[in-house]
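A.B. asks: here are the coordinates; sequence isn't available:
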């Protein structure tokens, strides 16, 4: 009989199992995409917090004071921060009330007019209505109301 042909074969040598390192190109792309997403999310959050810091500070200070002149100063400070300085800095009296009205909801226009004009007729005042209007105005302040260019019409 002839010799067994299978006995002449060499044993099968298994290679090493593939390791995790080095990573495949697809994994590198996933890692880069995740890191970029985290970076831009953190950056957007920091910019958001920084942009609305003045609004938060003014709201906090308005809750602590009842003096109308102090509240008006805080509103002016917020308006100067969020709107063009050249358009807002010159506003006073009726023009200031009109500016606040144009950036408020239509249901708040008349009380805002009366409260703003009362600043110029009373020596000093503590009007809770003006405080509520100021809180409402700051609460309604958004990027949409800031970017719509409504100040140009005052």
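C.D. replies: Looks like it arrived, so ask away. A quick note: this is a predicted structure, and the numbers were derived from the prediction, not measured. Numbering: from 1, shown residues only.

A.B. asks: CA atoms for contacts and neighbours, from now on please.
C.D. replies: OK.

A.B. asks: give me the residue at the spatial middle of this protein.
C.D. replies: Nearest to the mean C-alpha position of the chain, by C-alpha atoms, centre = their mean, lies residue 48 at 3.5 Å.

A.B. asks: does anything pack onto the strand or helix carrying that residue? Which helices or strands?
C.D. replies: For residue 48, the host element (DSSP states H and E) is helix 25-51. The contact analysis (3 or more C-alpha pairs under 8 Å, 6 or more residues apart in numbering; DSSP states H and E) places helix 25-51 against no helix or strand.

A.B. asks: mind giving me the packing neighbours of the following helix or strand past that helix?
C.D. replies: As assigned by DSSP H and E, the chain's next helix or strand after helix 25-51 is helix 53-64. If you count contacts as 3+ C-alpha pairs under 8 Å, 6+ apart, helix 53-64 packs onto helix 68-82, helix 128-140.

A.B. asks: residues touching residue 89, list them.
C.D. replies: Going by C-alpha atoms under 8 Å, 6 or more residues apart in numbering, residue 89 touches residue 80.

A.B. asks: how much space between the closest residue to residue 103 other than its chain neighbours and residue 112?
C.D. replies: The shortest distance from residue 103 to any non-neighbouring residue, by C-alpha to C-alpha, 6 or more residues apart in numbering, is to residue 145 (6.5 Å). Distance, residue 145 to residue 112, using C-alpha to C-alpha, to the nearest Å: 17 Å.

A.B. asks: next one for the comparison:
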């Protein structure tokens, strides 16, 4: 080392240490917060939809039970009408469908049936009337088809 030469007293250029991955930059924090908020919102919406459609899953399982025990007697038609009224009460609580009987109940079923499928008035009338008449005026298969059609259009 020459004391007269000031350049000889300088050290070599040192590069700074490479930055670690922690702590992340502020943009990554913001992205993480947004991702957590989005996942939370989606989870909440999915759970809310599942709770709202619980009645639909229950009605479908009860309809499957009724399908296995299908019989051309008035008690079976009463059970099917009860199932449809319970589903209607859950889906349309403001209309109070559980209080409807006879032709008013038939009109409600036809009015709330899915519009893209044609619901048969005669089957709906026979479904309602078979619950209180001594002789059944329709086949259980037709009533089940109507109930399946009606329930299929009710999902939220």
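C.D. replies: That came through fine. Not measured: the values here are computed from a predicted model.

A.B. asks: superposing both, give me the TM-score.
C.D. replies: The TM-score (TM-score structural alignment, normalised by the length of structure 1) is 0.79; 141 aligned residues with a C-alpha RMSD of 2.2 Å.

A.B. asks: the residue nearest to residue 103 of structure 1: how many residues sit nearby?
C.D. replies: Residues near residue 145 of structure 1, counting by other C-alpha atoms under 10 Å, number 16.

A.B. asks: give the buried residues for the strand or helix carrying it.
C.D. replies: Per DSSP H and E, residue 145 of structure 1 falls inside helix 143-147. Neighbour-count burial for helix 143-147 of structure 1 flags residue 145 (criterion: 16 or more other C-alpha atoms under 10 Å).

A.B. asks: where's the counterpart of residue 129 of structure 1 in structure 2 relative to residue 149 of structure 2, distance?
C.D. replies: Per TM-score structural alignment, the equivalent position to residue 129 of structure 1 in structure 2 is residue 142. For residue 142 of structure 2, the distance to residue 149 of structure 2 (C-alpha to C-alpha) stands at 11 Å.

A.B. asks: swap in residue 39 of structure 2?
C.D. replies: When distance is defined by C-alpha to C-alpha, residue 39 of structure 2 is 35 Å away from residue 149 of structure 2.

A.B. asks: more neighbours, those two?
C.D. replies: With neighbours defined as other C-alpha under 10 Å, residue 39 of structure 2 and residue 149 compare such that residue 149 has more, 16 against 11.

A.B. asks: what's the separation between the more buried one and residue 41 of structure 2?
C.D. replies: From residue 149 of structure 2 across to residue 41 of structure 2, the span is 33 Å (C-alpha to C-alpha).

A.B. asks: still on that earlier bit, reformat the helices and strands packed on helix 53-64 of structure 1 as CSV; add distance to residue 100 of structure 1.
C.D. replies: Shown next, in CSV, are the helices and strands packed on helix 53-64 of structure 1 (distance: least, C-alpha to C-alpha, whole Å):
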stretch, distance to residue 100 of structure 1
helix 68-82, 9
helix 128-140, 7
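
A.B. asks: quick one, which of those is nearest to residue 28 of structure 1?
C.D. replies: helix 68-82 (41.5 Å; C-alpha to C-alpha).

A.B. asks: quick one: that closest one to helix 25-51, angle?
C.D. replies: 150 degrees (axes from the mean of the first three to the mean of the last three C-alpha atoms, to 10 degrees).

A.B. asks: list the buried residues for the next helix or strand after helix 68-82 of structure 1?
C.D. replies: Toward the C-terminus, helix 68-82 of structure 1 is succeeded by helix 85-88 as the next helix or strand (DSSP H and E). Neighbour-count burial for helix 85-88 of structure 1 flags residue 88 (criterion: 16+ other C-alpha under 10 Å).
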